[in-house]
Every structure is written in C-alpha cells, then in structure tokens.
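Novice: Pasting the sequence and the predicted coordinates here, then a few questions.
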Amino acid sequence: MKTAAAAISISASIRVIGLLAILVSLVFVFDDPLARAELSAHQVMLVANANSPDSLMVAEHYALRRGISPQSIAKLDLPLADTMSREDYERRLVAPLRQAIIAQGLHKSIRVIVTVYGVPLRVAAPRLTDDEERWRRDAADRLGAARVRLEALERRAGAIARNSATAPAVAQAENPIAYERNIAFLLRIDEAVRDSAKRVGQLKPPADAPWSARLEAVVRDHQGVAGLSQLRHEFPRKGQESESDAATQMRAQQAEGLQLLLGSVALPIRDRRAELYRQVEQIYGVYGVFGLAAMELNQLSDEYADASVDSELSLLWWDRSLYATGWRRENPLHHAAKKSGGSRREIPVLMVSRLDAATADLASRLVDRAMEAERQGVAGTVYLDARGLPVKGPSDTYGRYDQSLRDLHQFVTQRTTYRSQLDNTEARFQRPGDAPDVALYAGWYRLRQYEDAFTFQPGAIGYHMASAEAVSLHGSEETGWCKNALDRGITATLGSVGEPYLDAFPEPLEFAALLLTGQYSLVESYYLTSRWVSWRMVLVGDPLYNPWKNNAAAKRSALTMFPLAPVAPSDQAFADPLLAKDDVKRVQSQSRIRLDAILRNQTRTGEAS
C-alpha cells in the first residue's frame, strides 16, 4: 500500500479557488439529531447484464427480496469480461442507464445504483479523440515553454534584495501525478516572487528604488498586468496616491477574469486557443499560461484514469466533458467535504454498491444474509488488526489509519456491548481459528494473500486495507481479500481494483461508528467516509443493509469523532440532475463569453496605458 499523504495535502488545498488565491487577495446544515435516515426501495436502481442469465437472476432476486419494482432493473447489453473499455462504458452502460432512469421519471428520486454479478468490475482509461490529442500536445508545448520561463523568473526573484545573488535551491515536491506536481511547482514560483516582494518592502528609500523596479519587471513577467496591479495595491510606494476608483474596478475585473478562467470555463479550450492564450499571458503573465495549460492537461490526462465501474457510476449524471477522468475526484458526500455555496444547482453524485461474488448464488446470498442479520442482529466479536504505528504528524497517513483502528477498539469497548479484540503489533490474524466469530473486522497488512483465520457470523462486515484486494471477485486463482472473504460467507466488504493509496479507504473508526448507530445504511456509511469517486474502490454488499437499525449498538451521541453527526446522504438535498447539468453547461458558456469580454477590455486598457 502506498501512502497518499502528499496527495491528501495537495488535493485538499490546491483547487481552483486555491489558484485564484495565489494571485488575488480576494455550515453545514445538519439534521435534527433525533431524525432517522433510511434509504428506501424506490431510491434504488439495479444494473444487470442482459447477456448473462445469472446476472438477471441476481438482480431479480434482490428486487424481490427488497421490494424493488422490476421496472427498476436496467437490463443492459454489456461485455461479459471484468474490464470494459471507456467507450463501452459510456455507450453501453451510462447512456442506456440514464435513458432507463429518465424514461421512468426516476431521475429526481434515484440515490443508489446497484451493480450485480455479470456487470464489469473495471473501466479502462479513455482514449483521446484526434481533436483531444491535438489540444493535449498544444497544452503540453505551452506548459513546457512556460516552465522554462518560470524557472528563470524564480532565479531572478531569488536574487532581488539579497546579499548573495544566488537564491537557495528548492527541491521539487514529489506527488503521484503530473497535475499535482505542476501545481506544487506553480506554488513554489509564486512563493519565491512573494518573498522577493517582502524583502523589497522592508527596504528604506533610496535603497528600495532599484530593487522595486526589478521587482516590478519580475511581477509583470510572472503575473502580467494583473499581478502588477496587485503588487502596487499590496505594496504602495511611498508618496503614491490612493488607488483610484478606476484602478480598483480594474483589479476587481482582473480577479473575476481569473476566477472564470480557473473555475468556470469549459476545458479543454476548443476554439480560439491561440488568441485566448495570448490574452491570458498579457493579463495574467506566464503564471496564467502555465496554470491554464496544467488544467487542460489534467482534463485530457490518461494518468491513473482507470477506475472501478461502480466508483465511476457515482458520476452517472456527469458528462465526460464535465470532469477529468485522470486521477480521482473529491466525493462531495464525504462528511468533511466543503459544501458549495450559492444558489446554483450542483450535479448530484450517486451512491453505488455491488452484489457480486465468485458465483451468482453467492452474490444472491449477500441480500439473504443481510436481511437475516437485520431480523436477528449480528452476533460475535469485533476484530481489529493494527500494527502499533505511532502517528508522526498530520501528514502521516499510515499512522493515522493505524490509530483509527485503536480508536475503534476503544469506541467498541466503551460505547457498545460487543467484545473487541485488538492486535496492535505487526503480527496478523493469520492462523485458522484466530478469529472464530467475526461480527466486524478491519485491519492490515498482507498484500493480496487472504489468510484463512476468519469465521464470519451471519451479517459480518469487514475489510482489509491493502492494495488491489478486489482486483477480481471471480477468478478461481484469485488470492485477494475480497473474493476469498465472500467465498467464506462475509456479508459486506470493500476493496480496490488497483493501487488506491491508503486514504481511499474509509477510516475504520468513522465507517464502523456510523454503522453501529443504526442511523446509516451500509452504502451511506461508506459514502460518508470515502474521500474519492471516479477511483478504484468498490463496495460489495446490499446497499440497504442496516443491521443495527432496530437495535442500535451505539448511540448517535457517541459519534464524537465528527464535529456533528453527519446528515445521511438520503436526507441531503438532491438537485434534479438534468436541470443541474444544464445549469453547469450554461454557466460554462456564459463564463467564456464574460471572460472574453474581460480579456478584451483589459487588453485595451493595458495598451492604452
């Protein structure tokens, strides 16, 4: 398992609005604590493979057991292999599934998609069209040229107002993907320019004059006339007159233009590319060129662009042009996700779970065992396999997840009547009989080698945090955790179809605590504690499964690991996806028109001055 500490820090902080803040200094509403969230059958849509009688059987069995209308089974012409191409995914899965939901008028009510045995498990990275490949090459050329200029600017900035002409060397940040590295590089250059401005600001006349002139030349090259305007606003020269209303309005317009450029304009740029880049460079400097090119390349990237079908289906209502398939996307249903403000409708994200196993019969039994556990409860012991790793700091993902296992042990011991057995060493539950009565399991770490130490009670839930433990659920030679736990009777599990990075897993304390209150179903607990969608994770089990709903193992008030108990996704506002998508496309179109007007006005103003 690879650590995602660097990815967390960059992904959490460097977003479009973060890029804006570099240049320009420009609550959650929770439910009644007594309210009870519960998904219902009318909020579920099933996806089955019409080419597999076994797939149809599993879907029909689930619909019958859960009281779901047979019309809510989308029987699609899908490949029989575990992996499908991106083209097949869009043409044979997404398009007909949307059509089936819309035709029944269910697009405003469906919250959950259930894929079943026979539906492909993975979607491959997309292939670029000829136009997209041409735009990608153009953006790459612009990015490369801008990088050379920015490195030169960094050296120039580092030499300003220093005793030595040589600036200290700064190491390039290591990040998993090119976009993250590009943004880290852009931040590094920005910091060098800001530092030079601070040094000049500390000088007294007349020593500051020559350095001020050199600083202005660097800032103009770096961030264009917008950066120069901001510099003069933040560091006014002695004796400089107060900023005029016209200058204030100009800066406000420059900030608006940058926000549109980095936040609302459709990418990649499809028309008048050369003109737009030329205007961007004049107004926002090489910084703007580099940032725009980096964002275009991210949109067109095939880097880490494969995913589980289920995670990708969370974005069922999102057209491919509306999000980058490379890497992963923040899950807006995660309990800590920032809610977007304003009145604009956001395209909703769906929750997706899978009824799958080595055979159709085993897949069907997932709902049978779930419903049995809902009637009789889940007996047994909680087994937690930590490694004794200390938490070395906020960015120590390994330490944080290991601590979460220890915290869950404490939570179970103090807040529930379950017995909890914690192994806090590098040893694992690995020998037959080590875990004879599993109600709940979470632990790590042995890679793709299931250890037959577990006997799962009816209704048992568990997952093993290691890479690619769900790479296959069917192969007879598959050694991963998920397939083998399903063979042995686990009722719900989760894992990854490829290297996910550790932070893709729900933190054990958060995930288990939500379930134990009985206030959240399996799929809700998963989506409230999973950071990413359009990624490599998969949840296997009945999404409606809620074994503690009639007899809570822990009180809702025990959820002190959250600032406030999260609102169940089924209780959160859900926009009409068709209207929301129209909103986004309309905003993108209007944003380009407004951006063009701002750039033309700023260009004329700059030429006149």
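Specialist: Received the coordinates, thanks. None of these values were measured; they are calculated from a predicted model.
Novice: CA only for contacts and neighbour counts going forward, please
Specialist: Noted.
Novice: buried set for stretch 327-346?
Specialist: Using 16 or more other CA atoms under 10 Å as the test for burial, stretch 327-346 gives 327, 328, 329, 330, 331, 332, 333, 334, 335, 336, 345, 346.
Novice: Give the buried residues for stretch 51-68.
Specialist: For stretch 51-68, a neighbour-count test (16+ other CA under 10 Å) marks 51-52, 54-63, 66, 68 as buried.
Novice: Among the residues you listed, which ones are in helices?
Specialist: Using DSSP state H, 54, 55, 56, 57, 58, 59, 60, 61, 62, 63, 66 are the members of the buried residues of stretch 51-68 that sit in helices.
Novice: Next up, the contacts around the closest residue to the fourth one other than its chain neighbours.
Specialist: Of all residues not flanking residue 57 in the chain, residue 360 sits nearest, at 7.8 Å (CA to CA, 6 or more residues apart in numbering). Going by CA atoms under 8 Å, 6 or more residues apart in numbering, residue 360 touches 54, 55, 57, 58, 117.
Novice: 10 Å - rerun?
Specialist: By CA atoms under 10 Å, 6 or more residues apart in numbering, the residues touching residue 360 are 53, 54, 55, 56, 57, 58, 59, 116, 117, 118, 474.
Novice: you'd agree the second one is up against residue 357?
Specialist: Spelled out, it's residue 54. No - Residue 54 lies out of contact with residue 357 (CA atoms under 10 Å); the separation is 11.8 Å.
Novice: quick one: common contacting residues for those two?
Specialist: 116, 117, 118, 363, 364.
Novice: Tell me which of the buried residues of stretch 327-346 fall in strands.
Specialist: 329, 330 (DSSP state E).
Novice: ok, back up a step: any chance of TSV for the contacts of residue 360, columns distance to residue 135?
Specialist: Listed next are the contacts of residue 360 as TSV, based on distance: CA to CA, whole Å:
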residue	distance to residue 135
53	44
54	44
55	41
56	42
57	46
58	44
59	42
116	38
117	39
118	37
474	40
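Novice: quick one: which of those residues is nearest residue 483?
Specialist: Nearest to residue 483 among the contacts of residue 360: residue 474, at 6.8 Å, using CA to CA.
Novice: The closest one touches residue 356, doesn't it?
Specialist: Yes - the criterion here is CA under 10 Å, and residue 474 meets it with residue 356 at 8.6 Å.
Novice: Name the residue in these two with the higher neighbour count.
Specialist: Taking neighbours as other CA atoms under 10 Å, residue 474 and residue 356 compare with residue 356 leading, 29 against 19.
Novice: ok, residue 150 touching residue 185?
Specialist: Yes - between residue 150 and residue 185 there is a contact under CA under 10 Å: 9.2 Å.
Novice: another structure for you, compare them:
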Amino acid sequence: MKLFDLKIAAQQISSWLVMGWAIAFTNSTGDAAERNDTFVVAALDNEDSQRVAAEFCQAFEIPQTNILSLNFPAGDQLSRTAWEDELRPQVVAWLNENDSESKIANVITVYGTPLAVAAWEDERETKPWRDFYAKALDARLGQINQSIEKLAEIAGQPVAAEPTAEATLADMRKQFDDSVAAAQQSISSLKFDQLKTAKATLQSQVRIVAGLYPFLGSLKNESESGSTEAARANEQFHYLRGRTEALAQAAELMDRVPASFEREATILQLLERNGGLLSAIGWLKRQQKMVEENDSAASLDSELALVLWPKYRRLGTTPNLLHPAFETSPLRSVYRTLSVTRIDGPTPESALALIERATEATKIESLSGKVYVDLRGATGNDATANRKERWLQSVASQFKSVENIDAVVESTAELFPVDGCPDTMLYCGWYSLEKYIDSFTFKPGAIAYHLTPGDALGIHDSDNQGWCRNLIEKGATVVVGSVGRPEIVGFSSLDPKQKRVHPVALSSGMIVFGIDGLTPADPDDSGVGK
C-alpha cells in the first residue's frame, strides 16, 4: 500500500521533531510482569531467528514466553493469502490468549521473519472497492451529462457526445467549458426575462460541475476592477475563499481517518461542494487507479501494527494513529495500533549488533553530533520529488533553528563525499538508487533515513549496494527503510530523551530497524532471560 500523504509544514515539524526511535517502552526497570507490554515475533524453524529473539529478550528483560514463533515460509516476501488466512489469525489468537488486559503496545520483529507482505492474488478486496468507485463515477457522469444537456438547451445546439468513464478528466473539463462558452454566447441575444433565467441556470450548472473556483476567480477580478461594485465583490471574494479553504482542509482531515465506504462517501461530498463534480471525478479516477494497480503490498511490520484492527482496507493508505498528529484523537481508543520495530540486518550478527548499539545508546544522556541533510536540488515538475525536497528542507530548517545543533545541508545534485560526514547523529537523504556512498561516521544512537524505493528488501542480499543494508552495517543505531515507495516520517519533538521516529502511515512499506527507550538488563542481575 502506498504511504499516506500527510502534508507536514515546517511549523508543524517543529513540534514533532525528535531524534530517536519508533518504539518507547514505559519501564526502565522491573520484573517480567512489568515487561509484558512487548512481544517478539520470530521464525519457528530458524535457529538464527530464535537466537536473535532470545538475545533481545535477555538484554531487555522481556519474558521468553513473549516470543511468538510462527511457521513463516522461507524468503523475505510473504504471500498476502498466507498472511491473511493463516498467520494473521494466529497472531490475533495469541494476543487474545496472552494479553487479556490489553497491555501489549509494542512488537519486535527479528531476523528470519519476512520483510514484506505481497499484494492480493485474488479479488476479495479489490472487487468491492472497484464496484464502489465505479458506481460513484457513473452517478457523477450522469450528473455532468445532465448539465451539458441544460447548457446545450440554452445555446440552442444539439448535445455533443457525452463524457464516458473512459474519458480523461481534461477531456471532460474541455467539453464542459465548451458547453459553457456556447451558452454564454447565446445568452447575449436573449430578452430580459429569458436572460435572467438563462444566467441563473448557467451559474447553477457551473457551480455543480466546476465548483466554487470559477466564481472565486470572477470575484477577484471584479474586486480589483475599481468599479462601484469592487468593495462588495472583495467582501464576497474573501468569504468564498475562506469557505473553499475550509472545505479543502475538511477533505484533507478526512484522509487521516481509516478508510471505509462511509469515509469515501464523505470525502466525495466535500470535494463536490468545493471543486464540483469534476473535482470528485478526478479523485475517483485516482482511487480507481490505486485499485487497478492492486496497491496492497506492505511491510510485515505495518501489518502487525494493525493486527488488532477488526477491519481495515488493505489498499492504498492507512494513517498511523501513533503519529503525534493523533495525540488527542479518540480514534486511538477505537483502532488499537501497535508500535513495531525490527531487529534485523544482512546477517544474524548484524541484527545482534543492533541490540548492542541500542544498549550502548541507553548509556548516553542525550544524542550528540551533527545532522546531515542531502537534498537533490530538484526544481522540475515532478510532484513526488518536489514534496520530498520540501520535507527535507523543512527538516534542515528546523534543525538549523535549534541551538547547539550543527546541521549540514547539501542542497545541490551532488552527494556527500566519502568520509565527508563525521560525528553523524542524523542523516536524511533521498537519491543515488542502489549506490550507497560511505560518507558517515555514526555516533551512538545515530538515526539514518534514505528515501529509496524498496531499499529494505535488499538487506539480506550479499550483492546489494543499497542504502538500507549499508547503513545498518556501517553503524547506525536506527535505520528507516521501505519495502515499497518511501515516504516522509515525523519526528515528534526536539527532546533527545524522547527518542522517537513516527512513520506517517502504516500498511505502507515502512520499516524501522533498531530500538531504544528500554534500559537493558543488568548483566549481574538474575532477571528474566538469564
């Protein structure tokens, strides 16, 4: 599934920025009963997976009984059918049996468990959504055709070929604009009574099909004309602009609610009230494309985060309710979301090294070092590239504004050079596909995120030259990767002791390798796991 596109402005990031990790344990000391907020998922018949799971539990005082071993098939890709029909029910059953008081909040996946859940092989999910969007589109095409017929009546012309579901949005818009132009031309010859009725019909159909924006442009021009009506037009312009902004924000907020047929119907109503039928049709066509592309692949970690949700859409986007944007949202109590991180790497030893780094990181009072942000200097029309650039620029800007943090920004198409980034505590960058550059000397607790598509899928490939594999091997304590299309993450505060990274969305392919926030067991203690 693709990542949820939550637009984070610079001022929002400032309240969310934290150097750290995606998982926080509430207790730094205590016995087994106090550590029952976490369970570990391992591969049943994989000795290395079992060893990493046991080492983690021993180091962090997690009861060995909190290891859930599943019979995963070999390989880093797990079929969607195997997950939904066989493995997911086992996880739910285990939680129902072992977590009757709903204390578990965290999941650790370890070396040997699959990285990704593949897309659907059948239509159990795609068909209901395909039918829903098709019916919604047909209804709106019928409304547009009715509007075109009314405009043709005003123009005294026969109706042109009506738009079909196969027509592009641009073609629909042009046909409607041509119909409006023809109607406007014929109106000038009408008598007063006929003129008044025709104008009212024309305005009504423009509002239904094209929304508020044509009127907004007209009012702006009138307000700047210097005419006697300019002041009134200016007042109406500001009122209408406020309304369009409110409707747009409402539609965006609805996108942060877990997907359902009811949510989609509400979004359609908001889009129609703002941008008319054409806006709703454009959105519907994008949703249809998502369904036809079967955009249902995800990381196993994302699916585990949602394993307690009784129902959710496996297509498209799923907002991460653990993100600070939902701090006060009652949705958290309805959709119980687990925080998932992974102890994994190119080899079992690499995974064990992540545990050691997390242990070392707990000994430091706060993170120290430099922040390195690598932009691409993108200036073209690629919306995805520009959005990533804006996010990285916001991250750089916020760190530069914080006292005692040295933020180094590469804003050209060049990469940071080999050995050019000493004392790294945070690195963010996003290009040089499958070509890692050994630029960094990582400090204890360091975080690294390179936004490369599917980069995490290469961590177990010895020939892989990607960033995720190498960032783990080269010493970062926390590495953010993706098994699909990468996206931005949220950093929740500048307090180094909170140590949190929040993916904007789940069921999106995001993986966070490495953990912190839980004090390791004292080696001289006789606690759990010894």
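Specialist: The structure has been received and is ready for your questions. Worth saying up front: this structure is predicted, and the values here are computed from it rather than measured.
Novice: which residues do residue 474 and residue 356 of structure 1 both contact?
Specialist: 117, 118, 483.
Novice: Among the residues you listed, which lie within helices?
Specialist: residue 483.
Novice: Please convert the buried members of the shared contacts of residue 474 and residue 356 of structure 1 into PyMOL selection syntax.
Specialist: Selecting only the buried entries of these in PyMOL, with 16+ other CA under 10 Å as the criterion:
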select buried, resi 117+118+483
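Novice: Check the shared contacts of residue 474 and residue 356 of structure 1 against residue 437 of structure 1 and report the nearest one.
Specialist: Out of those, the member with the shortest distance to residue 437 of structure 1 (by CA to CA) is residue 483, at 19.2 Å.
Novice: what's the counterpart of that closest one in structure 2?
Specialist: Matched to structure 2 by TM-score structural alignment, residue 483 of structure 1 sits across from residue 469.
Novice: Report the contact partners of that match.
Specialist: 344-346, 350, 434, 436, 455-462, 479, 481.
Novice: So residue 41 of structure 2, which state does it fall into?
Specialist: For residue 41 of structure 2, the assignment made with DSSP: H, G, I helix; E, B strand; the rest coil gives strand.
Novice: out of residue 150 and residue 185 of structure 1, which sits in the more crowded spot?
Specialist: For the pair residue 150 of structure 1 and residue 185, the greater number of neighbours falls to residue 150 (22 against 18), based on other CA under 10 Å.
Novice: mind checking which helix or strand that one is in?
Specialist: helix 130-158 (DSSP states H and E).
Novice: Can you name the element that comes right after the longest helix along structure 2?
Specialist: Looking across structure 2 with DSSP H, the single longest helix is helix 261-292. Using DSSP H and E, the helix or strand that follows helix 261-292 of structure 2 in sequence is strand 298-299.
Novice: I'd guessed residue 182 of structure 1 sits against residue 146; true?
Specialist: No - look at residue 182 of structure 1 against residue 146 with CA under 10 Å: they stay out of range, at 11.2 Å.
Novice: Find residues that contact each of the two.
Specialist: Counting by CA under 10 Å, 6+ apart, the residues touching both residue 182 of structure 1 and residue 146 are 290, 291, 293.
Novice: Can you list the buried residues in the longest helix along structure 1?
Specialist: Taking DSSP H as the criterion, structure 1 has its longest helix at helix 577-608. Buried residues in helix 577-608 of structure 1, defined by neighbour count with 16+ other CA under 10 Å: 577, 580-581, 583-585, 587-588, 591-592, 594-596, 598-599, 602-603.
Novice: same question, stretch 363-381 of structure 2
Specialist: By neighbour count on 16+ other CA under 10 Å, the buried set for stretch 363-381 of structure 2 is 367, 368, 369, 370, 371, 372, 373, 374, 375, 376, 378.
Novice: Next, the mean deviation of the strand of greatest length in structure 1 compared to structure 2.
Specialist: Using DSSP E, we find that the single longest strand of structure 1 is strand 454-464. Here strand 454-464 of structure 1, set against structure 2 after superposition, deviates by a mean of 2.1 Å using mean CA distance after the TM-score superposition for structure 1.
Novice: which residues of structure 2 does that strand align to?
Specialist: The alignment of strand 454-464 of structure 1 onto structure 2 (TM-score structural alignment) spans residues 440-450.
Novice: ok, back up a step: give the buried residues for the helix holding residue 150 of structure 1.
Specialist: Here helix 130-158 of structure 1 shows 132, 135-136, 138-140, 142-143, 146-147, 149-150, 153-158 as buried, counting by 16+ other CA under 10 Å.
Novice: Helix, strand or coil: sort out the residue of structure 1 most remote from its centre for me.
Specialist: What lies farthest from the middle of structure 1 is residue 206; by CA atoms, centre = their mean that is 51.6 Å. Look at residue 206 of structure 1: counting by three-state DSSP, its state is coil.
Novice: elements contacting whatever helix or strand residue 196 of structure 1 lives in?
Specialist: For residue 196 of structure 1, the element it lies in under DSSP H and E is helix 178-201. With contacts taken as 3 or more CA pairs under 10 Å, 6 or more residues apart in numbering; DSSP states H and E, helix 178-201 of structure 1 sits against helix 5-13, helix 16-23, helix 130-158, helix 208-234, helix 273-299.
Novice: Name the stretch among these that sits most buried.
Specialist: helix 273-299 (a mean of 22; mean count of other CA atoms under 10 Å).
Novice: other SSEs contacting that one?
Specialist: By 3+ CA pairs under 10 Å, 6+ apart, helix 273-299 of structure 1 packs against helix 16-23, helix 130-158, helix 178-201, helix 208-234, helix 245-263, helix 577-608.
Novice: just how off-centre is that helix within its chain?
Specialist: 25 Å (CA atoms, centre = their mean, to the nearest Å).
Novice: Now do it against helix 577-608, angle only.
Specialist: 140 degrees (axes from the mean of the first three to the mean of the last three CA atoms, to 10 degrees).
Novice: returning to what we had before: make JSON lines out of the ones in helices among the buried residues of stretch 51-68 of structure 1 and add distance to residue 454 of structure 1.
Specialist: Listed next are these as JSON lines, based on distance: CA to CA, whole Å:
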{"residue": "54", "distance to residue 454 of structure 1": "28"}
{"residue": "55", "distance to residue 454 of structure 1": "28"}
{"residue": "56", "distance to residue 454 of structure 1": "31"}
{"residue": "57", "distance to residue 454 of structure 1": "29"}
{"residue": "58", "distance to residue 454 of structure 1": "26"}
{"residue": "59", "distance to residue 454 of structure 1": "29"}
{"residue": "60", "distance to residue 454 of structure 1": "31"}
{"residue": "61", "distance to residue 454 of structure 1": "28"}
{"residue": "62", "distance to residue 454 of structure 1": "27"}
{"residue": "63", "distance to residue 454 of structure 1": "30"}
{"residue": "66", "distance to residue 454 of structure 1": "29"}
